[in-house]
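In: Provided below for reference: sequence and predicted model.
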Amino acid sequence: MSWLQDRVAGVLAGAAVGDALGGATEGWTPEQIEERHGGRVTGVVGPFLPDWRTARPIAPYHKGDGHVTDDTLMTHALVEVYGTRRSHLTAHHMASDLVPLMIGERRWVPELEDEALILQRVFLAEKWLVAKLHYGHADPRESGVGNIVNCGATMYMAPVGLVNLGDPAAAYAEAIDLAGAHQSSYGREAAGVFAAAVAAACAPGASVADVLTASRALAKDGTAAAIEAVLTAAEQFRAAGGSDDPRELNRMLRAAVAPYDTVGETYRAPAMDARLPSRTKSIEELPVALGLVAAHEGDLRAAVLDAVNYGRDSDSIATMAGAICGGLAGQAAVPAEWLTEVTHASKLDLDAVVASMTETVRVVAADDARRAQERAGLLEAVLGATA
């Protein structure tokens, strides 16, 4: 496996295993998770609700047992769009390419245990894409305005980081454009910063410090403040030498991000102003994921497991932490037993997804290099020109 393919595999495998492990604990408190599983979760576990088909009729999903969620379904759909276009993408490709995949092609959906449309699995904030772009014919560059502000666009932006490998600013800009079709406000902002974090992680010789520097440099408004607060808490945790209590880090990170999170303490009963646009607020998932990466110095297993045991939107937190850590260290960072269980249980052909994404990155990188040379020549001519 080439270095490039290894980094692509690390990102996509890390994201998938984080998603699958975190899906089993999504929406619950740390205390409920430990009570249900007889202690902290340390790997793939079964569904929180054994009667999952009827327990929550609005979302009858078989979470757990190694099943990936909509985070991975949407990530792989975006990989398909990149594979078709073999170029950078814009918000218009969300309408012309991504939405048709969501509503026109059946595929195996692990949580439904059946072939279905992606549309039939994603939740309301993602169904918005279809309503606005396919039925409403909205301008893709601004169709995210009015949607529930959440992490829905952020959770599948890892491919944007990969096609902009080593250029966090370019990844941020491309993700901000794409996410405008889906989200607004801090939901859109987080998508840009997550893509930038993946781009920074995948640069040759990159470190956790490089990821954090890029994230801090590019984040705006409440997202920037939340990231700073969480990273300060992570630094304090490390400076203290950690803790004998495995729950302490998550408590510190939750306390740090809470002032910026609109959902409130009761995750399944959001506050009245939850998920509304704001310049002072942030989604919870990305800052916490960055905090876990920082506190565990890029250790994928440790960061993902803390994300899983954090509860709340644990699958998306673990997806983001897994992708960043996988970008830093490659596929070897992903526990082989997790990857085997998840790809088997979810019927994922991850090798094919990785191969497609790797080829896309090669083609786009070659085009970028050619354009950079042309631009450099033009600038030399301009700077050397005389009146």
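Out: Great, that's in hand. Every value quoted in this text rests on a predicted model; they were computed, and no experiment measured them.

In: Going by C-alpha atoms from here, please, whenever you check contacts or count neighbours.
Out: OK.

In: Who are the contact partners of the nearest residue to Leu231 once chain neighbours are set aside?
Out: In this structure, Leu231 finds its nearest non-sequential neighbour in Gly291, 5.2 Å apart by Cα to Cα, 6 or more residues apart in numbering. Residues near Gly291 by Cα atoms under 8 Å, 6 or more residues apart in numbering: 227, 230-231, 233-234, 253.

In: try it again with 6 Å
Out: By Cα atoms under 6 Å, 6 or more residues apart in numbering, the contact set of Gly291 is 230-231, 234.

In: likewise Glu35?
Out: For Glu35, the contact set (Cα under 6 Å, 6+ apart) is empty.

In: here's the one I want to compare it with:
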Amino acid sequence: MSGLAIGDALGRPVEGMSAQKIRENYGSVQDFLLLSPGGSDDTEYALLTASAILEYGLDITADQFADFWKEKVCTQTAAFLGAGFSEMSAIDNLRRGLAPPQSGQHTHAWSDGLAMRVAPIGIVAAGNLPLAISMTTADGSVSHSGEGIWSGLAVAAAISVAMNGGSAQESFAGALQSVPQDSWTYRALVKVQKVIAEGEGKTTPDLVDLLLHDVAVEDYYYADLAPEAVSLALAAVLYGAGDFVKTLLFAVNLGRDADTIAAMAGAVGGALVGYEAIPDSWRRAIVSVKGSCLEFAAGLNPVEVAEQLVALKESK
């Protein structure tokens, strides 16, 4: 959760920029660009999933996730600042009385909105891929279907393996084995794995460009395509090889859906190294959220919530 919040804060100022534009404006992003860094919808939706799990436990069902959304999210009257199309479509479907999986069946169901919020599942399902898969599928069916869920499985699985002491390579392998082979997500993961494996001797900008060439859909209007964003985030995990800072900076400088890519890479990277390995100067971004997207989350702190999730896991 800490790594997710840091990645969200690092990437938020360059969200929507191309890698080339980032280079033109900043050379490369090496630290927070804002004096008061903080997260966005990525962190708050992860706190939504975490709060639902803490409410219902590890055997939480899709209907219970939906009930939590209806209680905490669908009742909100203020604007959902920064919310994605997939989440807004799901909220609309839930308000109209649809239930999972129908609530997650809409025209933006392939977004990275599930993958960005599954870090809590990886924590409570540490070392238990079947549990990570079942919980992610339950959560995902509220707002996503198809590639949107499969990409979420990849991130949850990677965190599950990392939380159990796995390496970056092992976490990536866990992601790959949790995704249907006949899927866009799987093919994108295989592509980025090949680029990183063959990348020795290449400069970081060259690697970034190769990855974007292979998996980015640059002629589509939005950069929140889950197979693209998740494969790029996990490419950053492979590139970082257990170095949290290296992982996060690579992820941010990919551009595109930079806050979400960095949030997912940070979630896995943080699980690999643990809280104490995160630089002190970056921990200042882990603050209680404002509830700017999800009002119910105002005041929740990612570190405190992560500790509650660990306690829940250890109590079982």
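Out: On my side now, so go ahead. Please read these numbers as outputs of a predicted model, since none were measured by experiment.

In: out of the contacts of Gly291 of the first structure, which one sits closest to Glu34 of the first structure?
Out: For the contacts of Gly291 of the first structure, the minimum distance to Glu34 of the first structure (Cα to Cα) is 22.9 Å, reached by Ala234.

In: For that closest one, what is the enclosing helix or strand?
Out: Assigned by DSSP states H and E, Ala234 of the first structure belongs to helix 221-239.

In: Can you work out which other helices and strands pack against that helix?
Out: Helices and strands touching helix 221-239 of the first structure, by 3 or more Cα pairs under 6 Å, 6 or more residues apart in numbering; DSSP states H and E, are helix 248-257, helix 285-295.

In: returning to what we had before: any idea how far the residue nearest to Leu231 of the first structure lies from Asn250 of the first structure?
Out: 9 Å (Cα to Cα, to the nearest Å).

In: which helices and strands does the helix or strand encompassing Leu379 of the first structure pack with?
Out: Leu379 of the first structure is part of helix 350-384 when elements are defined by DSSP H and E. Helices and strands touching helix 350-384 of the first structure, as assessed by 3+ Cα pairs under 6 Å, 6+ apart, are absent.

In: Please compute how far that helix lies from its chain's middle.
Out: Here helix 350-384 of the first structure is found 24 Å from its chain centre; the criterion is Cα atoms, centre = their mean, to the nearest Å.

In: Could you do stretch 17-24 of the second structure as well?
Out: 22 Å.

In: returning to that earlier point: would you mind finding the match for the residue nearest to Leu231 of the first structure in the second structure?
Out: By TM-score structural alignment, Gly291 of the first structure lines up with Ala235 in the second structure.

In: what separates its match from Gly16 of the second structure, distance-wise?
Out: Distance from Ala235 of the second structure to Gly16 of the second structure, by Cα to Cα: 19 Å.

In: which ones are touching Val257 of the first structure?
Out: Ala226.

In: residues in the first structure aligned with stretch 247-264 of the second structure?
Out: Using TM-score structural alignment, stretch 247-264 of the second structure lines up with residues 303-320 of the first structure.

In: what's the first-to-last distance across the matching stretch?
Out: End-to-end distance for stretch 303-320 of the first structure: 10 Å, by Cα to Cα.

In: contact partners of that stretch?
Out: Stretch 303-320 of the first structure is contacted by residues 15, 18-19, 22-23, 25-30, 155, 285, 289, 292-293 when judged by Cα under 6 Å, 6+ apart.

In: I'd say Val230 of the first structure and Ala256 touch.
Out: Yes - the criterion here is Cα atoms under 6 Å, and Val230 of the first structure meets it with Ala256 at 5.3 Å.

In: what number of residues lie near Tyr135 of the first structure?
Out: Tyr135 of the first structure sits with 10 neighbouring residues when counted by other Cα atoms under 10 Å.
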